[in-house]
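1. Below is the structure, and that's it, no one-letter string:
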C-alpha cells in the first residue's frame, strides 16, 4: 500500500451505493480488464452493468464497499452469494465480484474487500468459496489462496466469449 494512501474501510453496501458501484465496475473492467481482453470483449462485459442489477436488498447476498476517508468515491466493491444456485453443496458460497477502481488498484483495496467477504462467508457457516476470475485477476486470487479448477468461456452479450478461470478456496476457521 502506498504510504500516502489512507487505510481502507469496508462497510455493507446500501441501495444508495448502486450508481457508485456501477461506476467502479465500469472503470475497473475498462481499464484493468483491458489488460487481458480486447475492446469488443470489454464492451460485451459491460453491456449488463446497470445500477439496478446489483442485489443490494435481496436476502442471501452480501455486498460490501471499500472507502478511503479522504476520497469521496467508493474505491471498490465485492459481492458474495451465500446460496448460489450452481453450488456444489450447502457449505459452498460464491464470490460474484471483487472490483477495484483503477485509481486504487494494487493498494490493498481488493484484499480488504475479499477478506470482508470471506469473513461473512465464515460467519454464515460456509466452508468453501468458489468464483470465476477474469484473466486479469487470476494472480490476485492465487495470492489470496484460491486455486484454479478449470478454464471456462463465459458468454457475454452477442455471444462474445470471455476466457476465465473457475477457482475455489477452502476457508480456514478464524
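-> Thanks, I have it. All figures in this text were calculated on a predicted structure; none of them were measured in a lab. Numbering: from 1, shown residues only.
2. switch to C-alpha atoms for all contacts and neighbour counts from now on
-> Fine.
3. Check the secondary structure at residue 34 for me.
-> helix (DSSP: H, G, I helix; E, B strand; the rest coil).
4. For the nearest residue to it once chain neighbours are set aside, give me its contacts.
-> Once flanking residues are discounted, residue 34 sits nearest to residue 42: 6.9 Å by C-alpha to C-alpha, 6 or more residues apart in numbering. If a contact means C-alpha atoms under 8 Å, 6 or more residues apart in numbering, then residue 42 has 29, 30, 33, 34 as its contacts.
5. try this one next to it:
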C-alpha cells in the first residue's frame, strides 16, 4: 500500500467527498443492513459541512485521491449530514464537561480494512485532545462498530433512527482520550 496522508478538508473537496460518502454508505453497509435500511440511512448519514467550515474534517489521500474522510467537532451535533437538519445542534461544547464528537467517518470501499479509518480516527482524537477534550463520542453504524471497538471505544447505548417507518440501528460509543 502506498502511503496515506491526511489534511484538513476545504470547501473545494466537497464534490469528491460527496461521491465517496455516497459510495461508502451504499457499499460498506451491505453486509450489515437490509437494502431498505441502507436507503433509509441516506436520510441521516452524510457530511455536515459545518465540520469543513470549522476546520475539523480530515481527508485521507492516497496517490492524490481522497480515499477516506472523517472529522471531530466541538459542537453538540452527534451525527447527521447537511440534509438531516433535525439532528443538528450548533451549540459549542465545554471541554471541561463534554465529550467532543467524532463525525462522518467514511472510507472508499476499495480501501476498506486497510487502516485508513484508524489514521483518520487517530488524527481526530489527537486534535480533540489538543483542544482540551478528555473524551470523545460518536454514533456508529453497525459497519463502523468493529473499527471503533478495536480503537478503544465502548458502547454507551443502542438506538434506532426511524426513517419512513424503517429502523436503522446505531450505537452511541465513547472513549477517553487523556494523555
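-> Arrived safely. Quick caveat: nothing in here was measured; it's all calculated off a predicted structure.
6. In the second structure, what range does stretch 99-107 of the first structure match?
-> Stretch 99-107 of the first structure lines up with residues 106-114 of the second structure when matched by TM-score structural alignment.
7. in the matching stretch, what's buried?
-> Neighbour-count burial for stretch 106-114 of the second structure, counted by 16 or more other C-alpha atoms under 10 Å, picks out 106, 107, 108, 109.
8. for it, how far is the first residue from the last?
-> With C-alpha to C-alpha, to the nearest Å as the measure, the first residue of stretch 106-114 of the second structure is 13 Å from its last.
9. surely residue 132 of the second structure meets residue 94?
-> No. Under the criterion of C-alpha atoms under 8 Å, residue 132 of the second structure is not in contact with residue 94, lying 9.0 Å apart.
10. Next, the buried residues of stretch 36-50 of the first structure.
-> Those buried within stretch 36-50 of the first structure under the rule 16+ other C-alpha under 10 Å are 36, 37, 41, 42, 43, 44, 45, 46.
11. So which residues of the first structure form helices?
-> All helices of the first structure, identified by DSSP state H, fall at 18-31, 39-46, 109-123, 138-143.
12. mind listing what the counterpart of residue 4 of the second structure in the first structure touches?
-> Under the alignment by TM-score structural alignment, residue 4 of the second structure pairs with residue 8 in the first structure. With contacts taken as C-alpha under 8 Å, 6+ apart, residue 8 of the first structure has the following neighbours: 66, 67, 68, 108, 109, 112.
13. which residue lines up with residue 175 of the second structure in the first structure?
-> Alignment of residue 175 of the second structure against the first structure is given by TM-score structural alignment, with residue 169 as its counterpart.
14. Any figure for the gap between residue 40 of the second structure and residue 159 of the second structure?
-> With the distance defined as C-alpha to C-alpha, residue 40 of the second structure ends up 15 Å from residue 159 of the second structure.
15. Distance check, residue 162 of the second structure against residue 44 of the second structure.
-> Remark: distance between residue 162 of the second structure and residue 44 of the second structure (C-alpha to C-alpha) = 9 Å.
16. If you could redo that for residue 103 of the second structure, that was the one I meant.
-> According to C-alpha to C-alpha, residue 103 of the second structure stands 12 Å off from residue 44 of the second structure.
17. Need the counterpart of residue 128 of the first structure in the second structure.
-> Counting by TM-score structural alignment, the partner of residue 128 of the first structure is residue 135.
18. Tell me, how many residues neighbour that match?
-> Using other C-alpha atoms under 10 Å, residue 135 of the second structure is surrounded by 20 other residues.
19. quick revisit: now for the residue nearest to residue 34 of the first structure: what does it line up with in the second structure?
-> In the second structure, the residue matched to residue 42 of the first structure (TM-score structural alignment) is residue 38.
20. sorry, back to before: between which two of the buried residues of stretch 106-114 of the second structure is the distance greatest?
-> By the measure C-alpha to C-alpha, these have their two most distant members at 106 and 109, which lie 8.9 Å apart.
21. can you list residues touching both of those two?
-> The contact lists of residue 106 of the second structure and residue 109 share residue 24, where a contact means C-alpha under 8 Å, 6+ apart.
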